[in-house]
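Undergrad: When you get a sec, could you give me coordinates for this:
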Amino acid sequence: MIQRALIKKQRFMLSLFSALILLTIVIGLGIGYSSLSYDRLIPTFLGQGTFKEEFVLFSIRLPRIIITLLAGMGLALSGAILQGITRNDLADPGIIGINSGAGAAIACFFLFFPIKAGTFVYLLPLVAFFGALVTAFLIYMFSYNRNTGLQPVRLVLIGIGFSMALSGLMIILISSAERAKVDFIAKWLAGNIWGSDWPFILAILPWLIVLIPYTLYKANRLNLLGFSEPIAIGVGVSIEKERITLLLTAVALAAASVSVTGGIAFIGLMAPHIAKSLVGPRHQLFIPIAILIGGWLLLFADTIGRNLVEPDGIPAGIMVALIGAPYFMYLLLKK
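TA: The predicted structure is shown next:
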């Protein structure tokens, strides 16, 4: 039974972060290399803007903002799932190598396979999912012990090793590639929001529409997986089955997100922790808040980064890392 006070607090936090997202969107729509005055936003939305205003709003700003928001939500939810199934507060798809696996698959696909403009956007999440899935399987296999089960600390260490190895592989792959393709992969590695057009929204949105409700449906299972294995088995949880299905969900969310944003870490680490500190560790309560926090964090980082240095700005992945790396060290020392 969840206390009514906690439910009220959850609703307040959902309203608060929804308002923060809306405020950040409005600020982000108006500032940038091609400025758009705030008093012209509503007329432009209603079709009463000039050609330049409509182009800046509908072809440049709005798609990028929506992509960033959706990707942040996906990464936050992926991190929450990984922390739940591994019982490790340091688990994050960027830290433990899942994002790097997706990136390596995208790099191979981009460099060595014929690309058709019409299908490239929609194939990227599938290619990223395949790479991330293979990586997650190998990390899980090396972290699992038949006698003691999944070892959380070992999972993080092996994941970091895979992440470094796969990043090195991508550098080797691009060392002999064409300059245009090298630029694309370099931007991906830096976490530059490169998929900033409407088709990329259609590529990532179905994954979130399906997997967010599924994860909320499985929230109680995640609560039970947080206990020790004997307790979870005692209440009737099929541990390996639930772990594998939820791991697939986390991998799919991370892969779909980074396929359009590039290699972004720490969102999946920070958002669940902040949400837990606000409403407690029950997944039914903190997951919806973590989703909004993840979307807002990435949107905020991208809005700040793209306006610090004109015209290209600082990649969102670097801005998030500037915040997330000290937070990771704090959690490492604390835990």
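
Undergrad: C-alpha from now on. contacts and neighbour counts both.
TA: Fine.

Undergrad: for the residue nearest the centre of the chain, what are its contacts?
TA: Centroid check for the chain by Cα atoms, centre = their mean gives L75 as the closest residue, at 1.9 Å. In this structure, L75 makes contact with P93, L253, A254, S257, I267, G268, G294, judged by Cα atoms under 8 Å, 6 or more residues apart in numbering.

Undergrad: out of the residues you listed, who's nearest L124?
TA: Closest approach to L124 among the contacts of L75 (Cα to Cα): S257, at 10.2 Å.

Undergrad: Neighbours of the closest residue to that closest one other than its chain neighbours, how many?
TA: Leaving aside its sequence neighbours, S257 sits nearest to A71 (Cα to Cα, 6 or more residues apart in numbering; 4.5 Å). Using other Cα atoms under 10 Å, A71 has 34 neighbouring residues.

Undergrad: quick one: the helices in the stretch 51-200 of the chain?
TA: For the stretch 51-200 of the chain, the helices defined by DSSP state H, counting those that start in this stretch cover 51-55, 62-86, 98-112, 117-143, 152-174, 179-190, 198-217.

Undergrad: buried residues in the fourth one?
TA: I take that to be helix 117-143. Residues of helix 117-143 classed as buried by neighbour count (16 or more other Cα atoms under 10 Å): 121-136, 139-140, 143.

Undergrad: ok and it relative to helix 198-217, angle-wise?
TA: With axes from the mean of the first three to the mean of the last three Cα atoms, to 10 degrees defining the directions, helix 117-143 sits at 40 degrees from helix 198-217.

Undergrad: Pull the distance from helix 117-143 to the chain's centre.
TA: 14 Å (Cα atoms, centre = their mean, to the nearest Å).

Undergrad: structure for this one too, so we can compare:
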Amino acid sequence: MMSLSVVKKQRMLVVGISALILLTIMISMGIGYASLSYDRLLPTLLGNGTFKEHFVLFSVRLPRIIITLLAGMALALSGSILQGVTRNDLADPGIIGINSGAGVAIAIVFLYIPIKVGSFVYAIPLVAFLGAIITAVLIYVLAYSRRVGLQPVRLVLIGVGFSTALSGIMIVLISSAERSKVDFISKWLAGSIWGADWPFIWAILPWLVVLIPFTLYKAHRLNILGLNEDTSIGLGISLGKERIVLMLTAVALAASAVSVTGGISFIGLMAPHIAKRLVGPRNQLFIPIAILLGGWLLLLADTVGRNIVDPDGIAAGIMVALIGGPYFMYLLLKKA
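TA: Reported below is the predicted structural model:
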């Protein structure tokens, strides 16, 4: 039974973080290499702006803002699921190698398989999902023991090893590729928001529309999976089936996000942790907060990064890593 005070606090936080997201969106729309006056934002949004204002807002700023927000939400939800399924607070799709698996699959298709640009936009989340799911299955199999079940610490260590190995494979793949294609893969590795156009939004949006409600529906099962193996079985949960379904969900969310933003880590680590500190560990309560926080964190990182250095700025993935890296080390030392 959830406390009414905690539920009330969650609702207030949802409203507060949503307001923070709207404020960040407004700031992000106005600043950049081609700045827009804030008093011209509303007229431009309503279709009364000049050609330049309309182009900057609708062709440059808004697609990037929306795709960054959606990707951050997907990564945060993916991390929330992984932490629940593996019972490991250090689990994150970037840290345990899932993002790297998606990246290698994207690199192979982009570098060596001829595909039309228009088709590539919508195919890339599926390609990323295929690479990510193969990686996730290998990590899960190696971390699982018939005697003691899934070993959380072993999973993270194996995942980190996979991430390093896959990064090496990525370097081998691009070493003999064309310069223009190498530039794209380099930006992907840095976590640059490269898919900043409307078609990419329609490519990622269906995954979130389906998988966010599905995860909230499964939140009770995630609470049970967070208990030990014997307790979960005693409550009548089919551990294998639920883990596979939820792992597939987490992989799909991570793959859809990194397919358009590049290799971004730590959002899936930080957002769930902050949310749990705010409203507690019950999934029904903290997941909505984590989703909003993930979107805001990545949007903030990208807004600051693209304006801190002219003209190209600093990739959002690097900005997130500057905060997330020390936070990961703090959690690692805390668990040691």
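
Undergrad: before we move on, back to that, contacting residues for the residue nearest to S257 of the first structure?
TA: I204, A256, S257, V258, V260, T261, G295, L298.

Undergrad: which of the contacts of L75 of the first structure lies closest to E54 of the first structure?
TA: Nearest to E54 of the first structure among these, counting by Cα to Cα, is S257 at 26.9 Å.

Undergrad: number of nearby residues for the closest one?
TA: Counted with other Cα under 10 Å, residues neighbouring S257 of the first structure total 33.

Undergrad: now for it: what does it line up with in the second structure?
TA: By TM-score structural alignment, S257 of the first structure lines up with A257 in the second structure.

Undergrad: For that match, give me its contacts.
TA: With contact set as Cα under 8 Å, 6+ apart, A257 of the second structure has these partners: L70, A71, G72, A74, L75, P125, I204.

Undergrad: and what of L216 of the first structure?
TA: Residues in contact with L216 of the first structure (Cα under 8 Å, 6+ apart) are H283, Q284, I287.

Undergrad: T215 is in contact with the second one, correct?
TA: No. Contact criterion Cα atoms under 8 Å: Q284 of the first structure and T215 do not qualify, at 9.5 Å.

Undergrad: list the buried ones in stretch 46-55 of the second structure?
TA: Those would be G49, E53, H54, for stretch 46-55 of the second structure by 16+ other Cα under 10 Å.

Undergrad: I should have written stretch 321-335 of the first structure there, sorry.
TA: For stretch 321-335 of the first structure, a neighbour-count test (16+ other Cα under 10 Å) marks A321, G324, F328 as buried.

Undergrad: Over to stretch 212-226 of the first structure?
TA: Neighbour-count burial for stretch 212-226 of the first structure flags I212, T215, L216, K218, A219, R221, L222, N223, L224, L225, G226 (criterion: 16+ other Cα under 10 Å).

Undergrad: ditto for stretch 139-156 of the first structure
TA: Under the neighbour-count criterion of 16+ other Cα under 10 Å, stretch 139-156 of the first structure has I139, Y140, S143, L150, Q151, P152, V153, L155, V156 buried.

Undergrad: Present the buried residues of stretch 46-55 of the second structure as TSV; the columns should include distance to M1 of the second structure.
TA: Shown next, in TSV, are the buried residues of stretch 46-55 of the second structure (distance: Cα to Cα, whole Å):
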residue	distance to M1 of the second structure
G49	52
E53	52
H54	50
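
Undergrad: so how far is G159 of the second structure from the residue nearest to I134 of the second structure when sequence neighbours are not counted?
TA: For I134 of the second structure, ignoring the flanking residues on the chain, the nearest one in space by Cα to Cα, 6+ apart is G101 at 7.5 Å. As for G101 of the second structure, its distance to G159 of the second structure is 10 Å (criterion: Cα to Cα, to the nearest Å).

Undergrad: Same question for I133 of the second structure.
TA: Relative to G159 of the second structure, I133 of the second structure is positioned 13 Å away (Cα to Cα).

Undergrad: try F58 of the second structure
TA: Distance from F58 of the second structure to G159 of the second structure, counting by Cα to Cα: 39 Å.

Undergrad: Between those two, which is the more surrounded one?
TA: For F58 of the second structure versus G159, the count of surrounding residues by other Cα under 10 Å is larger for G159: 28 against 16.

Undergrad: can you tell me which residues contact the closest residue to that one other than its chain neighbours?
TA: Among residues not flanking G159 of the second structure along the chain, I96 sits closest, at 3.7 Å (Cα to Cα, 6+ apart). By Cα under 8 Å, 6+ apart, the residues touching I96 of the second structure are L155, V156, L157, I158, G159, V160, G161, F162, S163.
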